[in-house]
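1. With the input below, show me the fold.
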Amino acid sequence: MKVFFVTFGCKVNTYETGCMAKTFAEKGFTVSDTAEGSDVIVINSCTVTSASDKKVRQSLRKLRHENPDSLIILTGCYPQAFEEEAKKITEADIITGTRNRSEIAGLALNALSSSSRTKEAYIQQYTGHEAFEPMSYDSNERKTRGFIKIQDGCNQFCSYCIIPFARGRIRSKPPEDIASEVTALVKNGYQEIVLVGINLAFYGAEAGLSLTDAVETVSRVEGVKRIRLGSLEPEMISGDDLLKLKNTESFCPQFHLSLQSGCDRTLKAMNRKYTTADYTRLVSSIRNIFPDAAVTTDVMVGFPGETEEDFEESMEFVRKTAFSKIHVFPYSPRSGTKAAAMPDQINSSTKSERAARMTELGHELEREFLRAQVGKTVPVLFEKENCTSFHRGYSPNYTLVKIKREPSIKSLRNSIFYVKIKESMNGFCIGEIIPAEPKG
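-> Next comes the predicted model:
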């Protein structure tokens, strides 16, 4: 039996797909890289915007048309947040949400063994008292970076966001389970561990723990060379946390701090829990403690009520903060959220124009950041080569570094070498390996 997976959305979804694939394999399935000929097709959905829902539905229609005999399972955030809407989708045979992912393979087996196929929905709503669902992923894929989901749920209820309804309240993976999963990944050759979550900075908040406890847990696993963090909410990171991270030798100083807007009036309307002054203090602390840190962010433009003056204020804050990279996206109304019903919705052309201006600023800041890397000597963890001209990998602050590929040099995949950065380009730097023993 074959199973094919389609994944939409964030790194957490990607991780959960990997865990589901492991469960299917344990029940006798072979994970296929194509939908054609697959007995089961699993679509792991995203619902962060209405456009995300549209992509999921389009994928469902296409897959059903091309694979009329396959069992199609729709799972993930979309059916969890919009149960009644999802139940009306005719292309899916089984619909589940974001709970009990380990049961999906069993549901598939039962359906395949049934003499008649009937549409079934298994969506359990959150009560607020759920424990962290046990999931583990010990992939032996030839990759250098292993992702581990250690946190789920969100209590923030930002006015534009549906995710608390799709993921429930905050809950965290126990430290002993983190250690066990990291140990398995290291045995399979992974040197870098990336911790991810729906609201990662809130790790352990319900149990008297903190994100630094998770980082320290990973650092104690023998063989871990690097630890990296996913996206963080700025109000949950303290100076003490930064000092603990500084004392963790394997920690990589890359901080993706979700901003959303550089205008306090807009932040308040978004129901964000910090001000631009709070954000500036945190970034200053990061750069004082980690001089080589990269600070990246997300910026939303065109939020309801955002005036041209508000947007310019956000632009100026972004420019002053000097992010190394920015993910820019125009606000998209999400049914079920407060922002969708707010007055003064911004028209599409204005949102597109503002997104283009903010994106160009982001490119300018990225070029400045990369120019500042020239002359530094940094350890680079090399990844699988994807071209004949260069070896490529990442420094601790996630600068993409390329070195010219000489015919006499074997593959550098999954090895760490010190590289002197010689030149900056658009999106990456060029360097050369300095004479030293490999660190891995």
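
2. drop to CA atoms for contacts and neighbour counts, all remaining ones
-> Fine.

3. those helices in the stretch 101-250 of the chain, which residues are they?
-> 104-113, 163-167, 175-187, 211-219, 239-246 (DSSP state H, counting those that start in this stretch).

4. I'd like the structure of this one too, to check against the first:
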Amino acid sequence: MNFKIISLGCPKNLVESEYIACRLEQAGHVLSDACDTVIINTCAFIADAARESIETILQEAADKDEKGQRIVVTGCLVERYREKLAELLPEVDLFAGRGFYPEIERLISKTGFFLNETGFKDTYPRKVLTSLPSAYLKIQEGCDNRCTYCTVPDIRGPLRSRPSEDIVEEFRYLLGQGFKEINVIGQDITSFGRDSGSGLKELLRLLLDVQGDYFLRLLYLHPRGIDDELIDIVGHENHIVPYLDIPIQHSEDRILHLMGRGYTRDDLESLLKSIKNRVPDITLRTTLIVGFPGESDEEFSGLCDFIKTWEFDMLGAFTYSREEGTPASGLRGHVRKPVKQARYDEIMSIQKDVSKRRLKRLEGRTAQVIIEGQDRPYMVGRLLTQAPDIDGIAFVKGSCAIGEIREGKIVKTLDYDVIVEVQ
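-> Down below sits the predicted model:
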């Protein structure tokens, strides 16, 4: 069988697609664009993501009879909507829930619906589908935070941490394959080990004991899980990128309480003050939700002031999505769509000014840049302090090759991007 995989959604999904690809190749199948089987690994954490997944399935299935292709659907859409999908999407030959990934080579020729409640956390061995020098390292699955707007615990289940020795083994494998930028991921990596008596800091020390030329980046850290010791590890270990991705979601106490986030504005300000005092040049990224049920004009204004005051280097925002089955969907005071959109536009306008100002201070400095492609007359990549796919990009002048990590001078900054000159 020749197969291709379309991986939708987050890097955690991508890692699972890589695991599926490895299982199938080990069984003798071939990963190829010229294929007789299309595997679509879906996302469904909000309605827009589920809609994109369904549209992708229908697009791939439109000419399946002409091409003689089988359509296989995996991932979060299957977990969230379950048997309803078989009736909704008769074009699909096989639905495989995440608990069946370890058996995917056995199921791939079957037709039907396979789902169980055991979940899935192991992602190694896998066939890495990202290009050198960057790869993802998934350390845990599921989430126990239970934020009121979020479907992830229902889709992916409770927290399940991978054994530290398995993570270190996979880390060594990635380094052996030539990957140098390793992005540590999970639903909330600060929760790693709470179910097994370990912890993120202990895991980082094990990874840092491994000799080699590499950089670790920590993605998706819940504010409650960050303490001074973790900040110091990130800020002072040469193998860790001084970068923290901390989704705060909001700044105002009443909204944070309704969201079930477990902290206050004072807590956030204390955390951010500690981070910036201990690691002055750290790069900070966050994520916000605007238009949460009951969000008043005054509370949105408070959020805007918070963003202006604390100046995150990178910021992503979402308009609140009312997801069936979540506690927040039953709250009163749902904000009208035009108001949510206006608030989103205002937040992003504020962040554009913040980003431009934050980047401006980098002009004339030297920085490490990852070369990822070409867009004549420039090579294109990222500063090491820009995460893949979610942050800005670097336009690179000078002689360099795709896959290199080079040192260069930042000669110009834009709203979100930079121009770097390498020798």
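
5. re earlier: quick one: closest of the helices of the stretch 101-250 of the first structure to residue 278 of the first structure.
-> helix 239-246 (12.2 Å; Cα to Cα).

6. So for that closest one, what gets flagged as buried?
-> Buried residues in helix 239-246 of the first structure, counted by 16 or more other Cα atoms under 10 Å: 242, 245, 246.

7. quick one: contacts for whatever residue of the second structure lines up with the last one?
-> Here residue 246 of the first structure is matched to residue 235 in the second structure, going by TM-score structural alignment. Residues in contact with residue 235 of the second structure, defined by Cα atoms under 8 Å, 6 or more residues apart in numbering, are 241, 242, 278, 279, 282.

8. wait, isn't the second one in contact with residue 280?
-> No - the criterion here is Cα atoms under 8 Å, and residue 242 of the second structure misses it with residue 280 at 9.9 Å.

9. any idea which helix or strand carries the corresponding residue of the first structure for residue 267 of the second structure?
-> In the first structure, the residue matched to residue 267 of the second structure (TM-score structural alignment) is residue 278. Secondary structure assignment for residue 278 of the first structure, by DSSP states H and E: helix 276-289.

10. Outside of that helix itself, which residues are in contact with it?
-> So helix 276-289 of the first structure is in contact with 234-235, 237-239, 242-243, 246, 259, 262-264, 293, 295, 317, 321, going by Cα under 8 Å, 6+ apart.

11. ok, now how distant is residue 266 of the second structure from residue 246 of the second structure?
-> According to Cα to Cα, to the nearest Å, residue 266 of the second structure stands 16 Å off from residue 246 of the second structure.

12. Please say which of those two ends up with more neighbours.
-> Set residue 266 of the second structure next to residue 246 and count neighbours by other Cα atoms under 10 Å: residue 246 wins out with 23 against 12.

13. can you tell me which residues contact that one?
-> Applying Cα under 8 Å, 6+ apart, the residues contacting residue 246 of the second structure are 219, 220, 221, 222, 223, 284, 285, 286, 287.

14. In contact with the first one, which residues?
-> Read it as residue 219 of the second structure. 183, 184, 185, 186, 189, 244, 245, 246.

15. try 7 Å
-> 183, 184, 185, 244, 245 (Cα atoms under 7 Å, 6 or more residues apart in numbering).

16. These in strands, which ones?
-> 183, 184, 185, 244, 245 (DSSP state E).

17. could these be laid out in TSV, adding distance to residue 403 of the second structure and neighbour count?
-> Putting those into TSV (distance: Cα to Cα, whole Å; neighbours: other Cα atoms under 10 Å) gives the following:
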residue	distance to residue 403 of the second structure	neighbour count
183	16	20
184	19	19
185	21	21
244	24	22
245	24	21
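
18. follow-up on the earlier one: of the contacts of residue 246 of the second structure, which are reproduced in the first structure?
-> Among the contacts of residue 246 of the second structure, the contacts conserved in the first structure (both residues aligned by TM-score structural alignment, their matches' Cα atoms under 8 Å) are 220, 221, 222, 223, 284, 285, 286, 287.

19. Show me which of those is closest to residue 331 of the second structure.
-> The nearest one, if we look at these relative to residue 331 of the second structure and count by Cα to Cα, is residue 287, at 21.8 Å.

20. Can you verify my assumption that that closest one contacts residue 319?
-> No - using Cα atoms under 7 Å, residue 287 of the second structure is not in contact with residue 319, being 11.0 Å away.

21. any idea which element the aligned partner of residue 309 of the second structure in the first structure lies in?
-> Under the alignment (TM-score structural alignment), residue 309 of the second structure pairs with residue 320 of the first structure. Using DSSP H and E, residue 320 of the first structure sits within helix 308-321.

22. ok, longest helix in the first structure?
-> helix 348-373 (DSSP state H).

23. Report the buried residues of that one.
-> Buried-residue list, helix 348-373 of the first structure, by 16+ other Cα under 10 Å: 351-352, 354-356, 358-359, 361-367, 369-371, 373.

24. Stretch 378-394 of the second structure too?
-> 378-388, 391-394.

25. again, but for stretch 298-307 of the second structure
-> 299, 300, 303, 304, 306, 307.

26. for stretch 77-93 of the first structure, same thing?
-> Buried residues in stretch 77-93 of the first structure (16+ other Cα under 10 Å): 77-83, 86-87, 89, 91-93.

27. The helix holding residue 320 of the first structure vs the second structure, mean deviation?
-> In the superposition against the second structure, helix 308-321 of the first structure averages 1.0 Å from its aligned positions (mean Cα distance after the TM-score superposition for the first structure).

28. C-terminal to that helix, which secondary structure element comes first?
-> strand 325-330.
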